[in-house]
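# when you get a sec, could you give me coordinates for this:
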Amino acid sequence: MQYQYTLEDLLHLMAQLRNPEGGCPWDLKQTFASIVPSTIEEAYEVAEAIETEDFEHLHEELGDLLFQVIFYSQLGREQCYFDFPRIVDTLVRKLVRRHPHVFPSGELHGENDSSSAGEAEVKQNWEAIKAEERSAKGEAGALAGVTAGLPALTRAAKLQKRASQVGFDWPDINGVLDKIEEEVAELREAVASGDQEHAGEELGDLLFSCVNAARHLKADPEAALRYCNRKFERRFAAVEMALSSEGRRPTDASLEELDQLWEQAKMEEGRELDG
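Presented below is the predicted three-dimensional model:
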């Protein structure tokens, strides 16, 4: 299929948007920092499209995310930090270096022999190479280089994975579940004491342990919580719809009635899944 525009056109468009003469006023006033929230939002919209299997619109969401990279590359070029070709070159070099089982010559277009490395070996080599890269950057310690700006659940999972790689981990999920129960008990004690600050700390410990459970189940905690959020929205919308059919709103119903409607929504959802 032939398309009208190419990556070169996108780079040209970005340069025009940032052109002081005739460019877009909004784009001209943006900085690296000001577009970070948009970048994060676009990444989550890509994740949502994939998780909801909205493949009809996924290419559009990916385009929005790509535009963020193009925007950063234009800002970098203007300030003589880097440009788009350097971004691509750095990425390709890194991926070739991290895939010696695919590129044993260390060159993208070099003479490459096929490798029989299994998935476990590939993962082990990947982590070893990343550790070497962190060491070269002066990042010491098993937990070095885990970005502080990550969502807290994701960062917790990464920190736990790093610790696990050096042997600091529960042997199975049963120990994690016991730890969750322990943290729940400690949270109850903190709440009973009336010390909200301590209770908040204990809640953090509980969340951290729940992330550990997700990791042992090989589940992404962020994805799991996003799924739960969508489920909550869907069921609460059913509660609102049931009340709306009677000309009422949730504020017009008692907690007992809301809970009953919630259970009905769960049952109906279960029947639809079974059907």
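# from now on I want contacts and neighbour counts done on CA atoms only, so please keep to that.
Noted.
# going along the chain, name the helices of the stretch 51-200 of the chain.
55-78, 84-98, 119-136, 152-165, 173-193, 196-216 (DSSP state H, counting those that start in this stretch).
# adding mean neighbour count, write these out as CSV.
Output for these, formatted as CSV (neighbours: other Cα atoms under 10 Å):
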stretch, mean neighbour count
helix 55-78, 17
helix 84-98, 14
helix 119-136, 14
helix 152-165, 17
helix 173-193, 16
helix 196-216, 19
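# could you also give me the structure for this second sequence? I'd like to compare it with the first:
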Amino acid sequence: MTETAEAALRRLLDIMARLRAPVGGCPWDREQSFETIAPYTVEEGYEVAAAIAEGPDMPALLDELGDLLFQVVYHARMAEELGVFDFAAVAAAIAAKMVRRHPHVFGEGDTPGWEALKAGERSARAESGTLAGVPTALPALTRALKISKRVARVGFDWPDPDSVLEKLAEEVAELQAEIPGGAPERLADEVGDLLFVVVNLARKLDVDPEQALHGANAKFIRRFNAVEVALAKQGLTPADAGLPRMEAEWQAVKREEKA
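All right, here's what the predicted structure looks like:
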């Protein structure tokens, strides 16, 4: 017989409590903290995204969503041990937030707008300013996208993609000017500016930069693997072949993909 959602969640909470138990628990789980578990939480979020991108692969998605839920349960259990909040408080808080953010669904009247609602929540948390509350732990491309969206909502934005391309050319020129000097901090600063403008270009084109880069990474891996296979058939490794031969094989792979 299939468990109800309530029963399954209760069993998971009990398992987590047992793993963290001072007597009879798992030594590794007992030693963990918010700081040591946080990287796993981020990783599981990416695993969920990967399962969705691959089809989606529903069996994998089922598994990865379970792993992600376990991360929430883990953090909630550690907070409960400290006497600050528990899983029920986490669930109640997000439920209340969703109801508050959708008054047109759960209450009367029209929603004042997502950004206005979130601004009110930031104010309640004593956070002020357009960019208050943008998470620092996000991947850099995703955080840049959130920052640029936030300021665009208040009018600080380029008017169109062409104007972003002009800014991109300007940033490329500034980077080129710093290359002869080779000062690491200046190069890092200019590369950062260049990437930030690229993120804004992606936003203007309605492209998610994080997903676009994931796709570019996957494409590069696929093509380079094909280059290695082609070289192996000739009895060569990439190091043996050299750049000109590898570039020739790379172009051949691209032509084959487009055929």
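# TM-score of the superposition?
The TM-score (TM-score structural alignment, normalised by the length of the second structure) is 0.94; 256 aligned residues with a Cα RMSD of 1.7 Å.
# got JSON lines for the helices of the stretch 51-200 of the first structure, with distance to Gly22 of the first structure too?
Converted to JSON lines, these look like this (distance: least, Cα to Cα, whole Å):
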{"stretch": "helix 55-78", "distance to Gly22 of the first structure": "16"}
{"stretch": "helix 84-98", "distance to Gly22 of the first structure": "23"}
{"stretch": "helix 119-136", "distance to Gly22 of the first structure": "43"}
{"stretch": "helix 152-165", "distance to Gly22 of the first structure": "41"}
{"stretch": "helix 173-193", "distance to Gly22 of the first structure": "59"}
{"stretch": "helix 196-216", "distance to Gly22 of the first structure": "50"}
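# and those: which comes nearest Pro25 of the first structure?
Among those, helix 55-78 comes nearest to Pro25 of the first structure, with 14.5 Å by Cα to Cα.
# tell me the counterpart of Arg226 of the first structure in the second structure.
Aligning on TM-score structural alignment places Arg226 of the first structure opposite His214 in the second structure.
# okay, that match and Lys146 of the second structure: tell me how far apart.
As judged by Cα to Cα, to the nearest Å, His214 of the second structure and Lys146 of the second structure stand 18 Å apart.
# one more: His104 of the second structure?
25 Å.
# equivalent analysis for Phe85 of the second structure, please.
From Phe85 of the second structure to Lys146 of the second structure the distance is 29 Å (Cα to Cα).
# now do His75 of the second structure
From His75 of the second structure to Lys146 of the second structure the distance is 25 Å (Cα to Cα).
# how about Arg122 of the second structure?
For Arg122 of the second structure, the distance to Lys146 of the second structure (Cα to Cα) stands at 15 Å.
# just Ala126 of the second structure next, same as before
20 Å.
# can you check Gly182 of the second structure too?
For Gly182 of the second structure, the distance to Lys146 of the second structure equals 31 Å [Cα to Cα].
# contact partners of stretch 78-91 of the first structure?
With Cα atoms under 8 Å, 6 or more residues apart in numbering as the test, stretch 78-91 of the first structure has contacts from Ile70, Ser73, Gln74, Gly76, Arg77.
# with stretch 264-275 of the first structure instead?
Arg235, Ala238, Val239.
# what stretch of the second structure does stretch 185-200 of the first structure fall on?
Counting by TM-score structural alignment, stretch 185-200 of the first structure corresponds to 173-188 in the second structure.
# give me the distance from the matching stretch to the chain's centre.
Remark: stretch 173-188 of the second structure is offset 29 Å from the chain centroid, using Cα atoms, centre = their mean, to the nearest Å.
# same question, stretch 62-78 of the first structure
For stretch 62-78 of the first structure, the distance to the chain centre is 19 Å (Cα atoms, centre = their mean).
# the aligned partner of Asp169 of the first structure in the second structure: how many residues sit nearby?
Asp169 of the first structure maps onto Asp157 in the second structure when the alignment is built from TM-score structural alignment. By other Cα atoms under 10 Å, 16 other residues sit near Asp157 of the second structure.
# try Asp29 of the second structure
Asp29 of the second structure: 15 neighbours (other Cα under 10 Å).
# contacts only, for Arg20 of the second structure.
By Cα under 8 Å, 6+ apart, the contact set of Arg20 of the second structure is Cys26, Asp29, Arg30.
# which ones are touching the first one?
Same thing as Cys26 of the second structure. Cys26 of the second structure touches Leu19, Arg20, counting by Cα under 8 Å, 6+ apart.
# distance check, the counterpart of it in the first structure against Met14 of the first structure.
Structural alignment (TM-score structural alignment) places Cys26 of the second structure against Cys24 in the first structure. To Met14 of the first structure, Cys24 of the first structure is 10 Å away according to Cα to Cα.
# got it, and Thr154 of the first structure?
To Met14 of the first structure, Thr154 of the first structure is 32 Å away according to Cα to Cα.
# now swap in Pro151 of the first structure and tell me
Look at Pro151 of the first structure and Met14 of the first structure: by Cα to Cα, they are 29 Å apart.
# do the same with Ala131 of the first structure
Per Cα to Cα, Ala131 of the first structure is found 36 Å from Met14 of the first structure.
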